[in-house]
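Novice: have a look at this fold, sequence not included:
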């Protein structure tokens, strides 16, 4: 490229692109709304007699560290006793956190999703079909 030629202002390609964008915004085109893949699931959960699911999630902390959360257990269970057994079984640390929206949530160190789900089923706390495992 010749160093003596210097461009001042935007290139012709960009000007053409801006003309196209302004032309496209002048049209009255109805853009369809985005498809919500969870609409059916939300409709099923909001109905009467919806199942109470136990949600087991994993959250990334920093680096390789992760955190497993368990929410949705029935209120009649002692969260502290369940936490004590989980910590002893999986050799990890954990805590019970009080959330204003979700209620009590059990947090465990590490990715313990499969371990927690099998433990809850074997202990008879939750049926297998009422467990939802989330995460990456």
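Specialist: Noted; the coordinates are in hand. Note that the structure is predicted; figures quoted are calculated from it, not measured.
Novice: C-alpha only now, for contacts and for neighbours.
Specialist: OK.
Novice: need the residues that contact the strand or helix carrying residue 81.
Specialist: Mapping residue 81 onto the secondary structure by DSSP states H and E places it in helix 79-90. For helix 79-90, the external contacting residues (CA atoms under 8 Å, 6 or more residues apart in numbering) are 93-96, 104, 106, 108, 115-116, 119.
Novice: next, the buried residues of that helix.
Specialist: Of the residues in helix 79-90, 79, 82-83, 86-87 count as buried by neighbour count, 16 or more other CA atoms under 10 Å.
Novice: try this one side by side with the last:
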């Protein structure tokens, strides 16, 4: 007697293993640095889940990193957080520390 196994092609077997119920973040978070004029730079954070209140994230980050920040509506990327200065390492540590994203979901771009 042989048993027949039917696989559903629409189900990703590894999706359950990658999903965390406490973390609503499903897409990649991109942290980029942009050169302004002279030595001045901007750090942008793109791809955070819509379930997060970006204003509260900015408020906490501004206090901890001693920098200014704002939410900008980008035509291609949607809502993007901008911080003054090179805050890439600080933002990455913050997102991992408060569990807003997992390590494999964060991509840091820059020089």
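Specialist: Looks like it arrived, so ask away. Since this is a predicted model, take the numbers as computed values, not measurements.
Novice: TM-score of the superposition?
Specialist: In this superposition the chains share a TM-score of 0.76, using TM-score structural alignment, normalised by the length of the second structure; 88 aligned residues with a CA RMSD of 1.4 Å.
Novice: just to revisit the earlier point, just the contacts of helix 79-90 of the first structure: which are in helices?
Specialist: Taking DSSP state H as the definition of helices, the contacts of helix 79-90 of the first structure contribute 115-116, 119.
Novice: which residues in the second structure form strands?
Specialist: For the second structure, the strands defined by DSSP state E cover 29-35, 41-46, 69-74, 78-84, 106-108.
Novice: so how far is residue 104 of the second structure from the residue nearest in space to the middle of the second structure?
Specialist: The centroid of the second structure falls nearest to residue 29 when counting by CA atoms, centre = their mean (2.7 Å). Using CA to CA, to the nearest Å, one gets 9 Å for the distance from residue 29 of the second structure to residue 104 of the second structure.
Novice: TSV for the buried residues of helix 79-90 of the first structure, including distance to residue 123 of the first structure?
Specialist: Output for these, formatted as TSV (distance: CA to CA, whole Å):
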residue	distance to residue 123 of the first structure
79	14
82	10
83	13
86	11
87	15
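Novice: which helix runs longest in the first structure?
Specialist: The residue-count maximum for a helix in the first structure (DSSP H) belongs to helix 12-26.
Novice: what about that helix, distance to the chain center?
Specialist: Between the centre of helix 12-26 of the first structure and the centre of its chain there are 38 Å (CA atoms, centre = their mean, to the nearest Å).
Novice: kind regards, and thank you for your time.
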